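Here is a sequence with its predicted model. Questions after.
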Amino acid sequence: MKLNTIKPGMGSTKPRRRVGRGIGSGLGKTCGRGHKGQKSRAGGFHKVGFEGGQMPLQRRLPKRGFVVYGKKQIQEIKLSSLLLIDQNEFDISVLREFNLVKSIDYPVKIIADTQACTRAIKLKDLAVTRGVKDMIEHAGGRVELTIEDVNGI
């Protein structure tokens, strides 16, 4: 194969439309634009969704929903990622030190995954799920919360 012999496959390209080349071409006289009207004119276009002055569909339908700007952002961490760290006491500053959380401004919640807790660890001021709390206490660890509602976060 040579570079000068490469060409597109059969049927993959079509010749360009040659308008205004006589009646026999099928695109003579009006060149496929029909007679009169905005679309037949040069430069005759309108914006997407324009319905000829009628109220467009996107403005007729009611708006629905809104974005809660004060929504709490919760950083979730898997229990297995805590167990990879050789430390027994965890709080948000320790998690930040090991780059497990991006910011200390948002609350952190420890969630369970398939791996069970194998050693006793102590969590301080970190929200946990019920399953994680049970796993940690079953392994001999402790969960100290100053946050009143564990599942509310």
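On my side now, so go ahead. Numbers count the residues shown, from 1 in each chain.

CA atoms for contacts and neighbours, from now on please.
Fine.

Quick check: closest non-adjacent residue to Asn88.
Distances taken as CA to CA, 6 or more residues apart in numbering place Ile121 nearest to Asn88, at 4.7 Å, with adjacent residues excluded.

That neighbour contacts His138, correct?
No - when contacts are counted by CA atoms under 8 Å, Ile121 is not listed as touching His138 (10.7 Å).

In addition, the following structure is provided for comparison:
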Amino acid sequence: MRLHQLSPKPTSKKRRRRIGRGISAGQGASGGFGMRGQKSRSGTGTKPGFEGGQMPLYRRVPKLKHFPLINHKEFTIINVEKLNTLATNTEVTLESLMAVGIVTTNDGPLKILGNGELTVALNIKAAGWSKSAQAKIETAGGTITHASSVNDQSNNG
């Protein structure tokens, strides 16, 4: 026996309710919709989510941009292409980059991104990095490790 072969007993089928066909039908006059008002009229009434003109919930909830993130972390971001000017086997930290002049402001812990190419082997200490940056650094013969100042960061920030 399959699901499409199932059917109710012939005596168990119930007639559909015929609304607004006189008082003898049981749902005459206003047909169970009350006396007046928007929900008693023909048609669907209101759209789903309509709150009577009040700003609906889906428009009150903040989305996408322009609302503060809770525990948002700011990083000092730099791409690997900017590190090509450094000497081979240099230890790269936020302080060393500021001393050389590659980074001018300290916006938070250092994060390395993978835009561009890297041709120099460097020993980088950063709070976070992208997977593409890690691949380019290791391909060039360098290493990347977590900076000691930030302990709670995962390796890709």
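Cool, got the structure. This is a predicted model, so every value here is computed, not measured.

Send over the TM-score of the superposed chains.
Once superposed, the chains reach a TM-score of 0.50 (TM-score structural alignment, normalised by the length of structure 1), with 93 aligned residues with a CA RMSD of 2.5 Å.

just to revisit the earlier point, return the residues in contact with the residue nearest to Asn88 of structure 1.
Counting by CA atoms under 8 Å, 6 or more residues apart in numbering, Ile121 of structure 1 touches 87-90, 136, 140-142.

next one: Thr129 of structure 1
Per CA under 8 Å, 6+ apart, neighbours of Thr129 of structure 1: 109-112, 150-151.

which one of these is nearest Gly65 of structure 1?
Nearest to Gly65 of structure 1 among the contacts of Thr129 of structure 1 is Asn151, at 25.5 Å by CA to CA.

quick one: the closest residue to that closest one other than its chain neighbours from Val101 of structure 1, how far?
Take Asn151 of structure 1 and drop its neighbours on the chain: the residue closest to it by CA to CA, 6+ apart is Thr129, 6.5 Å away. Using CA to CA, to the nearest Å, Thr129 of structure 1 is found at 17 Å from Val101 of structure 1.

ok, and Gly53 of structure 2, which helix or strand is that part of?
Using DSSP states H and E, Gly53 of structure 2 sits in no helix or strand.

with structure 2 superposed, average distance for the top helix by length along structure 1?
Criterion DSSP state H: the longest helix present in structure 1 is helix 130-138. Using mean CA distance after the TM-score superposition for structure 1, helix 130-138 of structure 1 ends up 1.8 Å from its aligned counterpart in structure 2, as a mean over the superposed pairs.

buried sites along that helix?
Buried residues in helix 130-138 of structure 1, defined by neighbour count with 16 or more other CA atoms under 10 Å: 132-137.

And these, which is closest to Thr146 of structure 1?
The nearest member of those to Thr146 of structure 1, counting by CA to CA, is Lys133 at 14.5 Å.

three-state assignment of the closest residue to the closest one other than its chain neighbours?
Closest residue to Lys133 of structure 1 apart from its sequence neighbours, by CA to CA, 6+ apart: Val143 at 6.8 Å. Look at Val143 of structure 1: counting by DSSP: H, G, I helix; E, B strand; the rest coil, its state is strand.

how many other residues sit next to Val143 of structure 1?
20 (other CA atoms under 10 Å).

again with Lys125 of structure 2
Counted with other CA under 10 Å, residues neighbouring Lys125 of structure 2 total 21.

again with Ile111 of structure 1
Ile111 of structure 1: 17 surrounding residues under other CA under 10 Å.
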